[in-house]
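In: can't give you the sequence, but here's the structure:
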């Protein structure tokens, strides 16, 4: 069942530098993601299932799943025997992964979104998204129903979440709105090193969440961000002859060079966040994320150019005022 060690090691260096180790200057967030990918890819290369790993390590299956999904970090004391079982035995690489695991656990415990009040009211997927947003070099957002959260003004966010008041408690609303505020401020402070684009369906600009006054204020904020070149926004018009994505919305985040690809053409540094009516998740499967990014690029090319989008939004503000 298992491959020889050299084959395994060749298969798991996709996200490392030419020597197969963490690139100098990598953030703990990016490095932690790479540790998870090493474990998953080494397991698959060796022909083991997650249950095989759980039985060998005498862990619960849920622990293996949570480690590979990134829901929890792995302790260095657990990582060493796991690497040995997966035939990852290069001494320098093992030492590097162990050091990274220690940094990751310290960093995660100190983050604001890991405080008890936020952990209680934010989903696991959203906390992971926040972690990646802090390290992203570019963010590409597609939305059919509403203004993306990172671009929302507080009054719009409040009106939007109020629509779900029967399903979300007042305390949950408070902490989710606070998290959205912190995320937005962090994003705006990083514009420059961070590049952001958005494709919004025409319906987003017509759906006056919060009423005419609040929605006009929100659209004026969109104009301000666009005119200051803090974000590039295109409207996907009703008349477009390119099919809408079946996903109501998703975010593609790059944690490194957008052009870097695997031998099969998958994007190396991309992750995706998406929501449904009842769940949200961060997706790290390279092929799946690459397909969504290609879909985003098609939508972007078919959408109304930024200048025309700005003209449409200005007209919409005049109508609302």
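Out: Noted; the coordinates are in hand. Here the structure is a predicted model, which means the values were calculated and not measured. Numbering: from 1, shown residues only.

In: going forward, measure contacts between C-alpha atoms and count neighbours the same way
Out: Noted.

In: strands of the chain, start to end?
Out: 138-143, 195-201, 232-236, 249-254, 270-275, 280-283 (DSSP state E).

In: run the angle between the longest one and strand 232-236 for me.
Out: Pointing back at strand 195-201 there. Strand 195-201 runs at 20 degrees relative to strand 232-236, counting by axes from the mean of the first three to the mean of the last three Cα atoms, to 10 degrees.

In: packing partners of strand 195-201?
Out: strand 138-143, strand 232-236 (3 or more Cα pairs under 8 Å, 6 or more residues apart in numbering; DSSP states H and E).

In: one more: the first one?
Out: Helices and strands in packing contact with strand 138-143 are listed as strand 195-201, strand 249-254; criterion 3+ Cα pairs under 8 Å, 6+ apart.

In: and the comparison structure, right after this:
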């Protein structure tokens, strides 16, 4: 996983942004000097598109990157990142998904650890298809049926890639206890979802802790987020609220979210107790 195209793409765009900031150039300055559109510069730096080797070399020269070893390393990374488009990058999915989720899917494949903070529902990558559809149907007035269908298929393919992977990241999941009661899609759908979590716990693919309904427990005030620690030692934050989402790379914001996660993780029920709660709720729904 160390040579993931998504890690390579991220390495290149962060190097570009770092060099631009070092020169105090704006994105508009780069666009004008390179005779590119501002949109192209923005999409390269955000990770929405890759940059070709032919574009990268003159850009690095303009940004003052002169170390030959660094240049060649970035060129190699740019070449690696230009792999054949994966399923989520094809128009039938990409045009119906947010740029943030398109990036997240690739980065998940290069993760060594993922921390999920989900106070309302089970994380998308761990959802059963029926649970996923029930979640998205709550946005029927904001998303087209075509977009909902694409996102349901996307989540199932993300789940399947997680199940099929030969190597698994360490996954720690915090759920509010209310998730065990919230009958998304009805009792039967929730039961199957809880049973699926129990299978993943039993196979040691995930560790789950439940935030209990008791006075001294932290209140999960923040929106849904996940912290993805990559194999190259860097970290990204994916944050989601309603139909809006974003990839966050700001170190201080990531640090704050990790501190909140750690505090809630320590205050929650331990893994055996949490698994027992999930099992009790699944059994009660039978």
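Out: That came in fine, so what should we check first? All values derive from a computational prediction rather than experimental measurement.

In: re the thing from before, between the helices and strands packed on strand 138-143 of structure 1, which one is nearest to residue 46 of structure 1?
Out: For those, proximity to residue 46 of structure 1 was assessed by Cα to Cα; strand 249-254 is nearest, at 28.4 Å.

In: quick check: that closest one compared with structure 2, mean distance?
Out: By mean Cα distance after the TM-score superposition for structure 1, the fitted strand 249-254 of structure 1 averages 0.9 Å away from its aligned residues in structure 2.

In: which part of structure 2 lines up with that strand?
Out: Here strand 249-254 of structure 1 aligns to structure 2 at residues 224-229, judged by TM-score structural alignment.

In: residues in contact with that stretch?
Out: 107-108, 111-120, 235-241, 254, 258 (Cα atoms under 8 Å, 6 or more residues apart in numbering).

In: number of nearby residues for the aligned partner of residue 210 of structure 2 in structure 1?
Out: When structure 1 is aligned by TM-score structural alignment, the residue opposite residue 210 of structure 2 is residue 235. For residue 235 of structure 1, the count of nearby residues is 26 (other Cα atoms under 10 Å).

In: ditto for residue 231 of structure 1
Out: For residue 231 of structure 1, the count of nearby residues is 22 (other Cα under 10 Å).

In: and the residue nearest to it when sequence neighbours are not counted, how far is that from residue 149 of structure 1?
Out: Closest residue to residue 231 of structure 1 apart from its sequence neighbours, by Cα to Cα, 6 or more residues apart in numbering: residue 196 at 5.1 Å. From residue 196 of structure 1 across to residue 149 of structure 1, the span is 13 Å (Cα to Cα, to the nearest Å).

In: who has more neighbours out of those two?
Out: The neighbour count for residue 196 of structure 1 versus residue 149, taken as other Cα under 10 Å, is higher for residue 196 (21 against 16).

In: counterpart of the more buried one in structure 2?
Out: By TM-score structural alignment, residue 196 of structure 1 lines up with residue 171.

In: trace residue 140 of structure 1 over to structure 2, please.
Out: Using TM-score structural alignment, residue 140 of structure 1 pairs with residue 115 in structure 2.

In: neighbours of its match, how many?
Out: Residue 115 of structure 2, neighbours per other Cα under 10 Å, totals 21.

In: how about the helices of the stretch 201-321 of structure 1, start to end?
Out: Under the criterion DSSP state H, counting those that start in this stretch, the stretch 201-321 of structure 1 contains helices at 202-206, 212-227, 286-302, 306-320.

In: and of these, who's closest to residue 46 of structure 1?
Out: Here helix 286-302 is closest among these (Cα to Cα), at 19.1 Å.

In: in structure 2, what stretch matches the closest one?
Out: Aligned using TM-score structural alignment, helix 286-302 of structure 1 spans residues 251-267 in structure 2.

In: how big is the offset of the matching stretch relative to structure 1?
Out: Looks like 1.8 Å for stretch 251-267 of structure 2 (mean Cα distance after the TM-score superposition for structure 1).

In: what number of residues lie near residue 144 of structure 1?
Out: Counted with other Cα under 10 Å, residues neighbouring residue 144 of structure 1 total 20.

In: contacts only, for the nearest residue to it once chain neighbours are set aside.
Out: Nearest residue to residue 144 of structure 1, sequence neighbours excluded (Cα to Cα, 6+ apart): residue 201, at 4.9 Å. By Cα under 8 Å, 6+ apart, the contact list for residue 201 of structure 1 reads 143, 144, 145, 235, 236, 237, 238.

In: ok, those in structure 2: which stay?
Out: Shared with structure 2 under both residues aligned by TM-score structural alignment, their matches' Cα atoms under 8 Å, the contacts from these are 143, 144, 145, 235, 236, 237.

In: in a markdown table: those, plus distance to residue 121 of structure 1.
Out: Listed next are these as a markdown table, based on distance: Cα to Cα, whole Å:
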| residue | distance to residue 121 of structure 1 |
| --- | --- |
| 143 | 23 |
| 144 | 25 |
| 145 | 23 |
| 235 | 32 |
| 236 | 33 |
| 237 | 36 |
